[in-house]
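In: Provided below for reference: sequence and predicted model.
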Amino acid sequence: MFTRTESFKQFLRYYPVVSIIVFIHIVLYLISILPFLPNTWLFEHFAGVNLYIVEGEYWRLLTPIFMHSGFSHVLFNSFSLVLFGPALEQILGKGKFIFVYVTAGVAANVATLLFEPLTYIHVGASGAIFGLFGFFAAIIMFRKDLISYANAQLILTITIIGVIMTFLQPNINVVAHLIGLLAGFLIGAGLLSNKKRPTFSFNRPSSNRFGNHRPSLKEIALSKRLLWGIIIILALVGFLFR
């Protein structure tokens, strides 16, 4: 579910929304470091600045979702999206995935506006990505048939690690992380707890579906290796770019 085995072309075809979002991340980051533009130009016009939002620049509730403050920031968030976004894009479809991602990100930025001072400045996709974690939690609670036991344990573990790291790492928008997580869960609860049990489409062959089944020893071992790989990558990124 979270192991990427597709070629680059297959990834673009199967997961166009995730691909476009990552592309936007990269383009905006490259623009922010272009030598012929002031280093602060992009941030002056599109970063989340609470004071400017209050004064009417409401687009700043949306644009910070796609902006990042440095190479490690854009790398970490883009890596997280590539790892966890495809499964949800496949389960939900393009339209619903965009709705979940953007709504969670905007909700995180609105909460930042409400709970942080007017001088607070923020960028990053973390609130939207935590929204994906929240939606996965809703899947585990309301639609276990959409996810295997091994993957459910994996995503819960990663979500707990993410929440813990939110409080341990410096310069983290704690409000955005927590509200993004909550928004994703509430959206998932609204979509998945319907008694009519809405169906979700899968764009790839049925053999690749993420249905609920008894995990094999191979699946459990693979999940453990993937989990430890993610933990090691998180630790290295945190150490190298702290």
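Out: Nice, I can see it.

In: Only C-alpha atoms from now on, for both contacts and neighbour counts.
Out: Noted.

In: residues contacting the closest residue to Y101 other than its chain neighbours?
Out: Of all residues not flanking Y101 in the chain, A128 sits nearest, at 5.2 Å (C-alpha to C-alpha, 6 or more residues apart in numbering). By C-alpha atoms under 8 Å, 6 or more residues apart in numbering, the residues touching A128 are I65, Y101, V102, T103, A104, G105, V106, A108, G180.

In: if you set the cut-off to 10 Å instead, what comes out?
Out: 65-66, 77, 81, 100-109, 134, 176-177, 179-181, 183-184 (C-alpha atoms under 10 Å, 6 or more residues apart in numbering).

In: Can you tell me how far the residue minimising distance to the centre of the chain is from L217?
Out: The geometric centre of the chain, computed from its C-alpha atoms, lies nearest to I129 (C-alpha atoms, centre = their mean), at 1.7 Å. According to C-alpha to C-alpha, to the nearest Å, I129 stands 30 Å off from L217.

In: ditto for A111
Out: 43 Å.

In: Tell me how far the biggest helix by length in the chain lies from the chain's centre.
Out: The longest helix of the chain (DSSP state H) is helix 217-240. For helix 217-240, the separation from the chain centroid amounts to 18 Å (computed by C-alpha atoms, centre = their mean, to the nearest Å).

In: Can you give me the buried ones in it?
Out: For helix 217-240, burial by neighbour count (16 or more other C-alpha atoms under 10 Å) applies to I220, S223, L227.

In: so what secondary structure elements neighbour it?
Out: helix 71-92, helix 149-168 (3 or more C-alpha pairs under 10 Å, 6 or more residues apart in numbering; DSSP states H and E).

In: putting a second one here so we can go through both:
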Amino acid sequence: MNKLTDAIKHLIIINVIVFIAPQLLKLDFTNILALHFPENENFGIWQYVTHMFMHGSVPHILFNMYGLWAFGTPLEKMWGRNKFLFFYFSAGFGAGLIYTLVNYYQFNIAFEKLIELGSTKAEIIELMNPGLVYKNEYLQTVNSLYSTPAVGASGAIYGVLVAFGIFFKDAKMALIFLPIPIAAKYFIPIMILGDLFFGMTKYSIGNVAHFAHIGGALIGFIIAWYWKKNQFKTN
């Protein structure tokens, strides 16, 4: 069993504290720490980092922390603490940024459609409410993107996952509900293609930030590929 390395141990501790403390104290830090749409009044630039320590449910944090431990431990042992932390936060920040850019693109398309239908900007913004569901497809898209914040370390974890696949490509992996061992070099691309498919269609199950996963995977791939190619092994 992999022993907890320093960076991963502290990341897990912080994530658990941020998840449990607000519940014990009856406080809600979502408006401050979760990643909001830039046009939303609750948006803050620091949220590109803090959203990585926020999780929406017990299964959410369990899966992410398991992924951090399982796939991050070999990387931290290989790279060292500082290099791993740089990689982790770069992937998480990149995931949030790409997620925002995709949301901005989708938001503007739907927003322009509503303007063409006769609505004004002030009227549209006034209707934004995270608790409401609209029958109008464009209004629902705008409302969802504007009002729903993103939480979780999944983007950073996807970066870790891709790096694991680059350096340990023949390691066997399997899904919990499909326990068939598959080499990481095949398994990980299949997962990313799945996120791309669900992100671009309406078949996604639950409120999953697929493009944050893709963003983290992309940044993780770029950094890990560069490091491997250039034999950058200093801690």
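Out: Yep, that arrived. What you are looking at is a predicted structure, and each value in this text was computed from that prediction instead of being measured.

In: Superpose the two chains and report the TM-score.
Out: Once superposed, chain against chain, the TM-score is 0.68 (TM-score structural alignment, normalised by the length of structure 2); 179 aligned residues with a C-alpha RMSD of 2.5 Å.

In: rewinding a little: ok, so of the buried residues of helix 217-240 of structure 1, who is nearest V22 of structure 1?
Out: L227 (22.4 Å; C-alpha to C-alpha).

In: which residue packs closest to that closest one, ignoring adjacent ones?
Out: Sequence neighbours aside, L154 is the residue nearest to L227 of structure 1 in space, at 6.7 Å (criterion: C-alpha to C-alpha, 6+ apart).

In: in structure 2, which spans are helices?
Out: 6-25, 30-33, 47-50, 58-79, 81-116, 121-126, 137-147, 154-167, 184-200, 210-230.

In: To what extent does the fourth one diverge from structure 1 after superposition?
Out: This means helix 58-79 of structure 2. Compared with structure 1 after fitting, helix 58-79 of structure 2 deviates on average by 0.8 Å (mean C-alpha distance after the TM-score superposition for structure 1).

In: How far does that helix sit from its chain's centre?
Out: Per C-alpha atoms, centre = their mean, the centroid offset for helix 58-79 of structure 2 relative to its chain is 14 Å.

In: Which positions in structure 1 sit opposite that helix in the alignment?
Out: With TM-score structural alignment applied, helix 58-79 of structure 2 matches the range 71-92 in structure 1.

In: what helix or strand does M141 of structure 1 sit in?
Out: If you go by DSSP states H and E, M141 of structure 1 is part of helix 126-142.

In: Give me the buried positions along that helix.
Out: Those would be 126-140, 142, for helix 126-142 of structure 1 by 16+ other C-alpha under 10 Å.

In: circling back to that earlier point, which residues touch the residue nearest to the centre of structure 1?
Out: Taking C-alpha under 10 Å, 6+ apart, one finds 65, 77-78, 80-81, 84-85, 100-102, 104-105, 135, 177, 180-181, 184 in contact with I129 of structure 1.

In: quick one on the thing from earlier: redo the helices of structure 2 as CSV? Include distance to N40 of structure 2.
Out: CSV is the format used below for these (distance: least, C-alpha to C-alpha, whole Å):
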stretch, distance to N40 of structure 2
helix 6-25, 23
helix 30-33, 10
helix 47-50, 12
helix 58-79, 25
helix 81-116, 12
helix 121-126, 10
helix 137-147, 6
helix 154-167, 21
helix 184-200, 22
helix 210-230, 18
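
In: what's the most buried one of the ones you listed?
Out: Among the helices of structure 2, helix 154-167 has the highest mean neighbour count (mean count of other C-alpha atoms under 10 Å), at a mean of 27.

In: and N230 of structure 2, what does it touch?
Out: Neighbour list for N230 of structure 2: A224 [criterion: C-alpha under 10 Å, 6+ apart].

In: mind checking how far it is from A184 of structure 2?
Out: Taken as C-alpha to C-alpha, the span from N230 of structure 2 to A184 of structure 2 is 22 Å.

In: and the helices and strands packed on helix 217-240 of structure 1 as a markdown table, adding distance to V22 of structure 1?
Out: Converted to a markdown table, these look like this (distance: least, C-alpha to C-alpha, whole Å):
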| stretch | distance to V22 of structure 1 |
| --- | --- |
| helix 71-92 | 6 |
| helix 149-168 | 20 |
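
In: What residue in structure 1 is the furthest from its centre?
Out: Of all residues in structure 1 (C-alpha atoms, centre = their mean), F36 lies farthest out, 31.5 Å.

In: Now check L114 of structure 1 against structure 2: what is it aligned to?
Out: In structure 2, L114 of structure 1 lines up with L101, judged by TM-score structural alignment.
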